[in-house]
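*Asks:* dropping a prediction and its sequence here:
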Amino acid sequence: MDAQNTDVIWGEFAAECDDLASRMQARFESHLHAVMATLRRDGSPRMSGMEAPIRDGHLWLGMEHTSMKAADLRRDPRFGLHSAPESGELQGGDARIEGEAVPADASELETFLRGHHHEIDDSTSMALFTARIARAVLVRVESRHLVVETWTPASGLVERRVA
């Protein structure tokens, strides 16, 4: 991402592109876990399973503060997030988010903890980030065509169909 970060939070993405955001949220919520890619110190990718709830206008990225993915995000905030595939048919789609993770401030942490479905005994052991979205992609199969919907803050929604 560039220094003039134009990435947006989930609520801004949903306000601009509600239908796509709703379908992507359904994909992320269809399974408890998603797969996040971060960058290791040497630049190679690290893939990690994690919960990534979407609520209160944010895509939340919460993890143990001592985890390697937290260390990766502190060093380089770029990430990719992938929904779990539902089947080989991709009827609901294959959702992906690219962006930057921003450490949550104290008020965001309180908001997250109030709505979290697991009891967290010690929030100091948690690293919590909010996602700034640079690109949202939903890929699905429709009538034997691959449909790729891509949204960016700069370009808006672009749909491609591949036979």
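*Replies:* All right, it came through fine. Numbering: from 1, shown residues only.
*Asks:* when you work out contacts or count neighbours from here on, use the C-alpha atoms and nothing else.
*Replies:* Fine.
*Asks:* quick one, helices of the chain?
*Replies:* Under the criterion DSSP state H, helices of the chain are mapped to 10-16, 18-29, 68-75, 106-115.
*Asks:* also this one, for the comparison:
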Amino acid sequence: MATWREFEHATPELAAAVRARFEATKHHVLATIRRDGAPRVSGTEVEFTDKDLKFGSMADAVKVRDLQRDGRCALHANPGDGSMDGGDGKVSGVAVEIPVREGNSFRLDIREAVHTTVDGDELVIRWWTPNNGLREIRRK
């Protein structure tokens, strides 16, 4: 797993594209794992610090209980107007709780980051993992 900073150092261009998607709008989608193993999707906001990608929640929200039980999660950037002009950004990994006075806050230990765009008539998927580095596929 990697911090946001480690991801940025490993592949600055991809990190900038993913970050731009998250900074383009305020609200994003968080996917967590329910007690029964089914997925749960909830809204959240993200914040970038020098080292980490962080997100939070009101205290005792069900998504918080999900993350406290099983930290595996994914964040999907809000696509905004639905166009693919800026691409589509996603990150997944393990949420680590950060002590705060009110609500709940987490930082993401990144296992994978993905940026998807359209180039002419091709779908371009670029993704990075700490173990395998940067990869790309193109599909017509």
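*Replies:* Sure, I can see it. None of the values given here were measured: they were computed from a predicted structure.
*Asks:* and the TM-score between these chains?
*Replies:* Here the superposed chains carry a TM-score of 0.95, computed using TM-score structural alignment, normalised by the length of structure 2; 140 aligned residues with a Cα RMSD of 1.2 Å.
*Asks:* after superposing, tell me the mean distance of the longest strand along structure 2 to structure 1.
*Replies:* Ranked by number of residues, the top strand in structure 2 under DSSP state E is strand 104-119. Taken over the aligned residues, the distance from strand 104-119 of structure 2 to structure 1 averages 0.6 Å (mean Cα distance after the TM-score superposition for structure 1).
*Asks:* tell me the counterpart of residue 50 of structure 2 in structure 1.
*Replies:* Mapped onto structure 1 by TM-score structural alignment, residue 50 of structure 2 lines up with residue 56.
*Asks:* ok, and the closest non-adjacent residue to the counterpart of residue 75 of structure 2 in structure 1?
*Replies:* Under the alignment (TM-score structural alignment), residue 75 of structure 2 pairs with residue 81 of structure 1. Leaving aside its sequence neighbours, residue 81 of structure 1 sits nearest to residue 36 (Cα to Cα, 6 or more residues apart in numbering; 4.4 Å).
*Asks:* distance-wise, check the residue mapped onto that neighbour from structure 2 relative to residue 45 of structure 2.
*Replies:* Using TM-score structural alignment, the equivalent of residue 36 of structure 1 in structure 2 is residue 30. To residue 45 of structure 2, residue 30 of structure 2 is 9 Å away according to Cα to Cα, to the nearest Å.
*Asks:* hmm, back to that, where in structure 1 does the longest strand of structure 2 align, residue-wise?
*Replies:* Here strand 104-119 of structure 2 aligns to structure 1 at residues 127-142, judged by TM-score structural alignment.
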